[in-house]
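Asks: what's the 3D shape of this:
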Amino acid sequence: MTVAVLALQGAFIEHEQVLNHLGVEHIELRQASDLKKTFDALILPGGESTVQSLLLHEQNMFEPLKKRIEDGMPVLATCAGLILLASEIEGQETSHFATLPVKVRRNAYGRQLGSFHTESEVKGIGKVPMTFIRAPYVSETSPDVEVLAVVDNKIVGVRYNSQFAYAFHPELDDNTQIHELFLRSISAKS
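Replies: Purely as a prediction, here's the structure:
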C-alpha cells in the first residue's frame, strides 16, 4: 500500500512522519507529474485551504484528484483538508472538491489564539488527543455521513464512504490511532 500526501502547503511533513512511524510507504504530491505515480490513498493535510486549492489549480492537480476521490479513492483529511472536501462552506458561495456532503464553518473557534487541545472519543477508536488550530467544525451533514467525533456539541470527525475528515490535527500528537483506523479501512477495502 502506498499513501500519497498532498505536499503543497501545511502540515504534510507531520503526516509523513506518522506514516514513517507506522512503516507505510508514501509519496508526496507536489506537481501534476506526481499523479502518474501509483498510490492507493490520499492524505489532505491541515494548512490554508484557500492556498491549497489555488496551488492545486495552478499545478493542474485539482480535477484529476477530485475525480479520484469521486471514484472512491480513500482520503484522510485534517483541518484544511476537511474544508477542501466539504460540499458547502458557511459564508462562501463556492467550495473546493465538494465530495463530502457536509457544511463546514471555517475558523470556527476563532483565530490562532482560539487554538486548543483536548481529549475526546472517536468512534471505533476510543479517546484520543485532539489539537485544534484555527479549526473548522461540521455544522450540517447529509443523512449518509457517519459522525465519528463530537467536541462541545460540535461535529469534528466524519466518514462518508472512503473519506475520513477531522477538524483537528491528529498528526501533531503522538497517538497514531486516527491514521491506523484509516489504514485499516484501506486494507479492508482491497
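
Asks: only C-alpha atoms for contact and neighbour calcs from this point on.
Replies: Will do.

Asks: let me know the secondary structure of the spatially most central residue of the chain.
Replies: Nearest to the mean C-alpha position of the chain, by C-alpha atoms, centre = their mean, lies Ala77 at 0.6 Å. With DSSP: H, G, I helix; E, B strand; the rest coil as the basis, the three-state label of Ala77 is strand.

Asks: please give me the structure for this one as well, since I'd like to look at both together:
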Amino acid sequence: MSSPSIGVFALQGDVREHLVALDALGVDAFPVRRADELERCDGLIMPGGESTTMVKLVRAFGLFDDFAKRIHEGLPTLGTCAGMIMLADRIRDGIEGQETFGGLDITVRRNAFGRQVDSFEGDVDFTIFDDPVHAVFIRAPWVEEVGPDVEVLARVDVPDVGDRIVAVQQGPLVATSFHPEVGDDLRIHRYFIDLVTQS
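Replies: Now for the predicted structure:
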C-alpha cells in the first residue's frame, strides 16, 4: 500500500486539524460522516472533542455499530483525547451508561487532568521516538489500567498524583491523551500512517 486512505471521524471534534496534518504527510485524507466513507478507510482517526456528544451523534446517524465493527475487525485507528475514550473498553467518571466503541483493553479516567482552565502543555518522552513530543493536554483523560496486550508508549508525572499513562498501543490501535494535531510535530501521525501501511 503506497498511499493509504485515512478517514477522520467528522461528526464532532478536531477534524480539520487532523486533515491538515495528514495532508502534509501526503496521504489521502477525508472526513467520515457516512457508512460508505467509513468503508473507504484503510485507517481511521478518532479526534479530540466531546466523547459523550460523539456517542449521541453517531447513534443518531445510525453508525455506532458500523464504527465498532470495523475497529473490532482490525481497522487501524488512532484515538486522540476524546478519541482515546472512544477506543477504551472501560471508563471512569463518564456519564451514566456512556458507550464507547472499545477495542483497547484499557481503563481511562475522563477529564482526569481537570477542566478547560487546567489545560497545559509540555514535553513527553515516548518509547518509540528518540526525542520528546511536545504535547497539548485539553480536558484530557489518562489511562489508569492496561491489559496484558497493551504497550505503554508514554507517561507523564502528575504533581501530587504520580506517573500517569498518556499514550498506548494495542495491535493496530493507538491512543494519546493529548492532541498531536496541534502544532507542527507530525511524528505521531507519521507513526500511525506507517502502522496503516504495514497492516
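
Asks: surely the residue nearest to the centre of the first structure meets Ala165?
Replies: Yes. Using C-alpha atoms under 8 Å, Ala77 of the first structure is in contact with Ala165, at 4.6 Å.

Asks: what range in the second structure does stretch 64-71 of the first structure sit on?
Replies: Using TM-score structural alignment, stretch 64-71 of the first structure corresponds to residues 66-73 of the second structure.

Asks: packing partners for the top helix by length along the first structure?
Replies: Ranked by residue count, the top helix of the first structure under DSSP state H comes out as helix 177-189. Helices and strands in packing contact with helix 177-189 of the first structure are not found; criterion 3 or more C-alpha pairs under 8 Å, 6 or more residues apart in numbering; DSSP states H and E.

Asks: just give the nearest non-adjacent residue to Trp145 of the second structure, would you?
Replies: Wrong residue type there; residue 145 of the second structure is Glu, not Trp. Thr107 (5.0 Å; C-alpha to C-alpha, 6 or more residues apart in numbering).

Asks: and the one you found, what pairs with it in the first structure?
Replies: Structural alignment (TM-score structural alignment) places Thr107 of the second structure against Lys103 in the first structure.

Asks: what's the answer for Asp125 of the second structure, then?
Replies: Looks like Asp125 of the second structure aligns to Glu121 there (TM-score structural alignment).

Asks: same check, this time on Gly147 of the second structure
Replies: Using TM-score structural alignment, Gly147 of the second structure pairs with Ser142 in the first structure.

Asks: same thing with Thr53 of the second structure?
Replies: Under the alignment (TM-score structural alignment), Thr53 of the second structure maps onto Val51 of the first structure.

Asks: Leu25 of the second structure: neighbouring residues, count only.
Replies: For Leu25 of the second structure, the neighbour count with other C-alpha atoms under 10 Å is 16.

Asks: returning to what we had before: touching, the match of Gly147 of the second structure and Thr99? I think so.
Replies: No. Judged on C-alpha under 8 Å, Ser142 of the first structure makes no contact with Thr99 at a distance of 11.9 Å.

Asks: quick one: which of the two has more around it?
Replies: Per other C-alpha under 10 Å, whichever of Ser142 of the first structure and Thr99 has more neighbours is Thr99, with 18 against 11.
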